[in-house]
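Colleague: the following comprises the amino acid sequence and a computationally predicted model.
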Amino acid sequence: MKRVHKKEDIVKVGLDIVLSKGFNATGVEAILKKANIPKGSFYNFFSSKEDFALEIIDQFFADRVEILQPIFNSESLPPLARIKKSFETIMSVFEDNDCSKGCLLGNLGLEMSDHFEKVRQRLEQSLQSWTTELSGLLLRAQKEQTIPADMDVEMLAENLISSFQGALLRSKVKKSTEPLKNFIHLYFDVFLSRREGQ
């Protein structure tokens, strides 16, 4: 078996395990076994398991940005369509994983926010960056008069993410994308749908 020596490789291996099993259920030994590395190598790169958690959050968020940024930047789509497509893309990844794993930010938020302050802060930073991205697109939609001028775009962006995370949790329990599809339909085909004459 090929040995993994790079820190980035260890992070990617660990991220996959944590997404599948949760952070507390993932022992360092499980990461070492899958990565085929000696125990000393882990602690050469990470001062603690909490430090490792920060690294996998950063990796997950970087992976998510790589997938979503081209959608957010797509000038061929109007702003609301870009946001809708971004959520559909995440849903598609979830579906490809047999309605398991979900979003690391939501998973660790539930599991670790009350116990690891540095992890909570890093999760908040990641979620705030996501909120800022959506807020910018919602502001453009507002300027194009596709959403009301008096709508607080930052509040809406945060609510979209919160509602999506809730729908994702429900989808994990239900083992179905139905709650996610309902979220997308309600927000983008009903709540934010522009109706002529209104």
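Modeller: That came through, no problem. Numbers count the residues shown, from 1 in each chain.
Colleague: for the rest of this, base every contact and every neighbour count on C-alpha atoms.
Modeller: Noted.
Colleague: now residue 102: how far from residue 90?
Modeller: Between residue 102 and residue 90 the computed distance is 9 Å (C-alpha to C-alpha, to the nearest Å).
Colleague: which helix or strand contains residue 86?
Modeller: helix 79-96 (DSSP states H and E).
Colleague: got the buried residues for that helix?
Modeller: By 16 or more other C-alpha atoms under 10 Å, the buried positions in helix 79-96 come out as 79-87, 90-91, 94-95.
Colleague: second structure follows, compare the two:
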Amino acid sequence: MIMPRPRRSEQTREALIENGIEQLSLNGYHGTGIKQILDAVNVPKGSFYNYFASKEAFVAEILREYSHQYLKILDDYVANSEESPLDKIKTIYEFMLTKFSNENCQRGCLVGSIAAEIGNQSEVCQAAMLESVALSKERVSTLIQQAQDRREIRNDLTADQVTNIFWATWEGSLLKMKMEGSIDSAKDTLYIMLDHLLKPLAINQNT
């Protein structure tokens, strides 16, 4: 069966979003103009509002697509990896740190970068950011719960509580990474968190 090709309008919309991910990752929210994206995709300026109601709505769709792409890679890896839950967490974040390092530590998580730049100034973008964070944290919480079940991570806190602490530490490490231009501190923090602070209590007491 031959699948129908996407309509030209759908292809154009997808091209705008993909270029938007690139531009926002490089230049941030305030440094990215709609015109530069339209010129890159060769779309007339007057046509933009045929696809998106506003810049805010456009950025919200970019954030959702970015999150979808990231979660697809994450889900595929988790489903096919034979590593332990704790090692899966380490591999995921090592992969992300390596990716950031290859981009000179100036591209962190797009959602986190936009959140740091505009906060809750836009309700539309805020909703997309909160949705993305919630979906990502669900995946992390599931792996942490599995690690707790195997006594790889302390279980005197709930998986959601551990996830909140881990997530806040991770986001803070990314900001420091951008300032320092190095992933070394973020990597050290990651391993201190996972290998020491989150070790099962019985192990901590015997060491």
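Modeller: Cool, got the structure. Predicted model only: the values in this text are computed from it and were never measured.
Colleague: tell me the contacts of the residue nearest the centre of the first structure?
Modeller: The first structure has residue 103 as the residue nearest its centroid, 4.6 Å off, counting by C-alpha atoms, centre = their mean. Neighbour list for residue 103 of the first structure: 19, 165, 168 [criterion: C-alpha atoms under 8 Å, 6 or more residues apart in numbering].
Colleague: and with 7 Å instead?
Modeller: By C-alpha atoms under 7 Å, 6 or more residues apart in numbering, no residues touch residue 103 of the first structure.
Colleague: cool, residue 104 of the second structure as well?
Modeller: Contacts of residue 104 of the second structure (C-alpha under 7 Å, 6+ apart): residue 181.
Colleague: aligned partner of it in the first structure?
Modeller: Taking TM-score structural alignment as the criterion, the aligned counterpart of residue 104 of the second structure in the first structure is residue 98.
Colleague: three-state assignment of its match?
Modeller: Secondary structure assignment for residue 98 of the first structure (DSSP: H, G, I helix; E, B strand; the rest coil): coil.
Colleague: is it true that residue 24 of the second structure touches residue 33?
Modeller: No. Applying C-alpha atoms under 7 Å as the test, residue 24 of the second structure and residue 33 come out as separate, 9.3 Å apart.
Colleague: those two: who's more crowded?
Modeller: Neighbour totals were compared for residue 24 of the second structure and residue 33, and residue 24 leads with 23 against 15 (other C-alpha atoms under 10 Å).
Colleague: now that one: which helix or strand?
Modeller: In this structure, residue 24 of the second structure sits in helix 8-27 according to DSSP H and E.
Colleague: where exactly do the helices run in the second structure?
Modeller: Per DSSP state H, the second structure carries helices over the ranges 8-27, 34-41, 55-80, 85-102, 110-118, 123-149, 159-180, 184-192, 201-206.
Colleague: which of the ones you listed sits closest to residue 47 of the second structure?
Modeller: Proximity to residue 47 of the second structure (C-alpha to C-alpha) singles out helix 34-41 among the helices of the second structure, at 9.0 Å.
Colleague: so how far does the closest one sit from its counterpart in the first structure?
Modeller: Superposing on the first structure and averaging over aligned pairs (mean C-alpha distance after the TM-score superposition for the first structure), helix 34-41 of the second structure comes out at 1.2 Å.
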